[in-house]
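S.K.: For reference, the sequence and a predicted model appear below.
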Amino acid sequence: MIELIGLIMVIGFLLLIYMLREAFLNNIKYEEICFEDYPEAAGPLTIFFISDIHRRKISDRIISGIDGKADIVVIGGDLTEKGVSFKRVEENILKLKGLGPVYFIWGNNDYEVEERTFRNLLESNGVILIENTSLLLEGSGSHPVALIGVEDLSLGRDDIEKAFDGVPEKSFRILLAHNPDTIKKLRKEHKVSLMLSGHTHGGQIRILGFGMYQKGNLSIIAGTFVLVSNGYGTTALPLRLGAPPETHLITIKGT
């Protein structure tokens, strides 16, 4: 019996070490998606998408792996959370700024910090906030690429109709929404081609392949490509199992 207990303790300790190691991996997933409705006059657009950073410090390995490859950077929410120093947040922002223009949407944990200070930090570092609104990328011509951002669904701060107000009828639409359940609020007339989300951490800890949430993936839902990321950081405990952290270099272009 003592030997069995000892064996269980050793296995448990080794599993804990493995989960801790997995939580701090630095993965870049490369996605290339072709769209029939992508503007003919526009060249390929490459987006570095990173979500759910939380308490992590972005590794220089991630930055060097992306350097010179991205046109824009999108932070998909949960850049921070309660207890994270603004100094750490600013260090992460400055690293991402070196890759290209940075766009940000709010996640539920971002609201845990002092909002005015956080907002000032983002704006003073040139981060572009997309809050239930949209913007058009430069050089898109008469058939622009629109970035549409909604605030967090779980806190009831999202406003889909406000976000889409003023988006040109003829535009290629990319929706940025921290919570992937936002897809349930979309209608056919919103004409979203691609949606980028995080929030779920892929379940973070999956036992025998099962977790609280589906593992991150790229899928097609009602004609919309939906990328849900496992995210870069962790919540509650710095542990992962079966849902490794990930960032994404996404290239979108016409067929």
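M.R.: Arrived safely. Numbering: from 1, shown residues only.
S.K.: hey, let's count contacts and neighbours off CA atoms from now on
M.R.: Will do.
S.K.: where do the strands sit along the stretch 1-150 of the chain?
M.R.: 28-35, 45-50, 72-75, 102-104, 128-129, 133-136, 145-150 (DSSP state E, counting those that start in this stretch).
S.K.: from memory residue 150 sits against residue 163, does it?
M.R.: Yes - using CA atoms under 8 Å as the test, residue 150 is close enough to residue 163 to be in contact (6.3 Å).
S.K.: So for these two, which residues contact both of them?
M.R.: 131-133 (CA atoms under 8 Å, 6 or more residues apart in numbering).
S.K.: Now for the residues you listed, which sits with the most neighbours around it?
M.R.: The most neighbours of any of these, using other CA atoms under 10 Å, belong to residue 132, which has 23 neighbours.
S.K.: Next one: that one from residue 56, what distance?
M.R.: To residue 56, residue 132 is 27 Å away according to CA to CA, to the nearest Å.
S.K.: Check residue 28 too.
M.R.: 16 Å.
S.K.: show me the contacts for the closest residue to residue 144 other than its chain neighbours.
M.R.: Closest residue to residue 144 apart from its sequence neighbours, by CA to CA, 6 or more residues apart in numbering: residue 171 at 5.0 Å. Under the criterion of CA under 8 Å, 6+ apart, the neighbours of residue 171 are 39, 143-146.
S.K.: Among these, which pair sits farthest apart?
M.R.: 39 and 146 (11.1 Å; CA to CA).
S.K.: residues shared between the contacts of the two?
M.R.: Shared contacts of residue 39 and residue 146, counting by CA under 8 Å, 6+ apart, come down to 171-172.
S.K.: in the stretch 151-255 of the chain, which spans are helices?
M.R.: 160-164 (DSSP state H, counting those that start in this stretch).
S.K.: Number of residues surrounding the closest residue in space to residue 176 that isn't next to it in sequence?
M.R.: Setting aside the residues directly before and after it, residue 176 is nearest to residue 149 in space (CA to CA, 6+ apart), at 4.7 Å. Neighbour count for residue 149, taken as other CA under 10 Å: 30.
S.K.: try this one side by side with the last:
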Amino acid sequence: MSITVFNTLLIVSVALDLLVAGAVLLRPWPSAERTSPRKIGFARFVLALSLIAVLLVGRGLIVWPVTRSEFAAMRVVYVTLVVSLPLIGAGLLALAVRGRLLQRRYQVSWAVRASGFLMLMFAPLGAYATFVEPFQLVLETVEVKLAPAREGDRPVRIAVLADLQTNHITDYEVGAVEQLLTLEPHVILLPGDVFHGTAEEFSRERSALRGLLSRLDAPGGVYLVKGNTDVPSRLAAAIEGTSVILLDNELAATEVEGRRLVIGGIGFDYRTAQAQAVIDQLELAEGDEDVRILMAHTPDAVRVLRPNTRVDLLVAGHTHGGQVVIPFFGPPLTYSKLPRHIAGGGLHELEGRRVYVSRGVGCERGLGPRVRFLCPPEITLLVLEN
């Protein structure tokens, strides 16, 4: 299903919600009661919401078989919450005011008025989550302590630019790269999901994307792994002629600030024989002096590392931090099997295995809702020191 058709479906869905709500809440009263104020009570309000919920389920049953995308279903729910419900809430409040001004033509109960006000509040929340927070890029600076046996006494600065996940290069993406370069990192890591769009969109953005990636440079190198939205041929075209090195189940060694770093990069499927071979080389190679880093798109790769592994740090993205965080609960959905507090982002340790999960720069694209709430995008500076 094209995005144009899908957006048209969403508009029709909102209109249908409003028609159903209007039919239930404003249906004519019996003729004997027409001279009395028309009452909109809580029971009728609940009935209207129940019918809208039924319509929502019906849309899901239509959208899922056609798109095979849970993100499309999420967008349907999101539009209902931040467009349909606020419009209904605004209508109820308008009726309450109009009823008072025009000899109480409508009598809206206080429970319905309060509910309408709460529904109306979803609109500014949706506007913030869609148009504000997705562009409030923050810098996360994290100290990573190395074992005393690691050679060298100067800190190493590693910048992480995860999940750019764009389908159009704008000032936002350019600003993210510029801000990252001001950190003067020794190494730059890109844990995948560089581009998320159609073949037509990539053809249009290819030159701009390559120009953006060509700006990335660091003394110790710029390294990339493939994410689940990255098409291999497009990714190769995007980094052609740049300093970015794709690690496709491969190892790379570099020296910066008197330290030797060995960086392993594995594919999205971290359980393949090729990925495991890279992990084995990092874990089993002799020596305590070098710093060993594993980069994977998904943080779930930490589960295949041995407890108290020789790998100093796993760097990953993929989860976007969940994009939506509920206070005192965390992200409801992370697409990771790790505990929510780990998949939600940051530096964590799991049985002696350290992992840093970036919330990423971009958002889900395609048919999914572009939304972030209490989960701002990030670029990261990891400072490795003894």
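M.R.: Right, received. Where do you want to start? Since the structure is predicted, the reported quantities are computational estimates derived from the model, not experimental observations.
S.K.: quick revisit: may I see the shared contacts of residue 150 and residue 163 of the first structure organised as CSV, with distance to residue 201 of the first structure added?
M.R.: Listed next are those as CSV, based on distance: CA to CA, whole Å:
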residue, distance to residue 201 of the first structure
131, 22
132, 23
133, 25
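S.K.: Out of these, which comes closest to residue 122 of the first structure?
M.R.: Nearest member of those to residue 122 of the first structure, counting by CA to CA, is residue 131, at 13.0 Å.
S.K.: ok, that closest one to residue 40 of the first structure distance?
M.R.: 28 Å.
S.K.: again with residue 192 of the first structure
M.R.: Residue 192 of the first structure is 17 Å from residue 40 of the first structure, by CA to CA.
S.K.: Compare neighbour counts for these two and give me the winner.
M.R.: Between residue 192 of the first structure and residue 40, residue 192 has the larger neighbour count (other CA under 10 Å), namely 22 against 13.
S.K.: Ignoring the adjacent residues along the chain, who's closest to the more buried one?
M.R.: Residue 192 of the first structure sits nearest to residue 173 (CA to CA, 6+ apart), 5.0 Å away.
S.K.: My guess is that neighbour contacts residue 146. True?
M.R.: Yes - counting by CA under 8 Å, residue 173 of the first structure does reach residue 146; the two are 4.9 Å apart.
S.K.: Please identify which of the two sits among more neighbours.
M.R.: Legend: neighbour count by other CA under 10 Å for residue 173 of the first structure and residue 146, higher for residue 173 (25 against 22).
S.K.: That one pairs with which position in the second structure?
M.R.: Under the alignment (TM-score structural alignment), residue 173 of the first structure maps onto residue 292 of the second structure.
S.K.: correct me, but that match touches residue 282?
M.R.: Yes - the pair residue 292 of the second structure / residue 282 is scored as a contact, 6.5 Å apart, by CA under 8 Å.
S.K.: and for the two, which residues touch both?
M.R.: Common neighbours of residue 292 of the second structure and residue 282 (CA under 8 Å, 6+ apart) are 262, 264, 310-311.
S.K.: Would you check which pair of those residues lies furthest apart?
M.R.: Largest pairwise distance in these, by CA to CA, is 12.7 Å, between 264 and 310.
S.K.: Look at those two and report which has more neighbours.
M.R.: Counted by other CA under 10 Å, residue 264 of the second structure and residue 310 do not tie: residue 264 has more neighbours, with 26 against 22.
S.K.: and the nearest residue to residue 158 of the first structure once chain neighbours are set aside, how many neighbours?
M.R.: Nearest residue to residue 158 of the first structure in three dimensions, chain neighbours excluded: residue 151, at 4.5 Å (CA to CA, 6+ apart). Around residue 151 of the first structure there are 26 other residues, counting by other CA under 10 Å.
S.K.: What lines up with residue 151 of the first structure in the second structure?
M.R.: Checking TM-score structural alignment: residue 151 of the first structure goes with residue 267.
S.K.: now swap in residue 94 of the first structure and tell me
M.R.: By TM-score structural alignment, residue 94 of the first structure lines up with residue 214.
S.K.: and the closest residue to its match other than its chain neighbours, what is it in contact with?
M.R.: Counting by CA to CA, 6+ apart, residue 242 is the residue found nearest to residue 214 of the second structure once chain neighbours are left out, at 4.6 Å. Listed by CA under 8 Å, 6+ apart, the contact set of residue 242 of the second structure reads 210, 213-215.
S.K.: hang on, isn't residue 152 of the first structure packed against residue 179?
M.R.: Yes - if you go by CA under 8 Å, residue 152 of the first structure and residue 179 touch, sitting 6.5 Å apart.
S.K.: Which neighbours do the two have in common?
M.R.: With CA under 8 Å, 6+ apart as the test, residue 152 of the first structure and residue 179 both reach residue 107.
S.K.: residues contacting residue 358 of the second structure?
M.R.: 160, 162, 315-321, 345-346, 378-380.
S.K.: ok, now with 6 Å
M.R.: 317, 345 (CA atoms under 6 Å, 6 or more residues apart in numbering).
S.K.: Just give me the match in the first structure for it.
M.R.: Match for residue 358 of the second structure (TM-score structural alignment): residue 229.
S.K.: Give me the distance between its match and residue 215 of the first structure.
M.R.: For residue 229 of the first structure, the distance to residue 215 of the first structure - CA to CA - is 8 Å.
S.K.: try residue 187 of the first structure
M.R.: Here the criterion is CA to CA. By it, residue 187 of the first structure lies 25 Å from residue 215 of the first structure.
S.K.: So those two - more neighbours on which side?
M.R.: Ranked by neighbour count (other CA under 10 Å), residue 187 of the first structure and residue 215 place residue 215 first, with 21 against 10.
S.K.: how much space between that one and residue 54 of the first structure?
M.R.: For residue 215 of the first structure relative to residue 54 of the first structure (CA to CA), the value is 19 Å.
S.K.: Show me the strands in the stretch 151-255 of the first structure, by range?
M.R.: 172-177, 192-197, 217-221, 224-228, 247-254.
S.K.: In CSV, list those along with distance to residue 99 of the first structure.
M.R.: Output for the strands of the stretch 151-255 of the first structure, formatted as CSV (distance: least, CA to CA, whole Å):
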stretch, distance to residue 99 of the first structure
strand 172-177, 19
strand 192-197, 19
strand 217-221, 24
strand 224-228, 21
strand 247-254, 12
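S.K.: what's the spacing between residue 370 of the second structure and residue 21 of the second structure?
M.R.: Taken as CA to CA, the span from residue 370 of the second structure to residue 21 of the second structure is 27 Å.
S.K.: neighbour-wise, which of the two wins?
M.R.: For residue 370 of the second structure versus residue 21, neighbours defined as other CA under 10 Å are more numerous around residue 21 (24 against 16).
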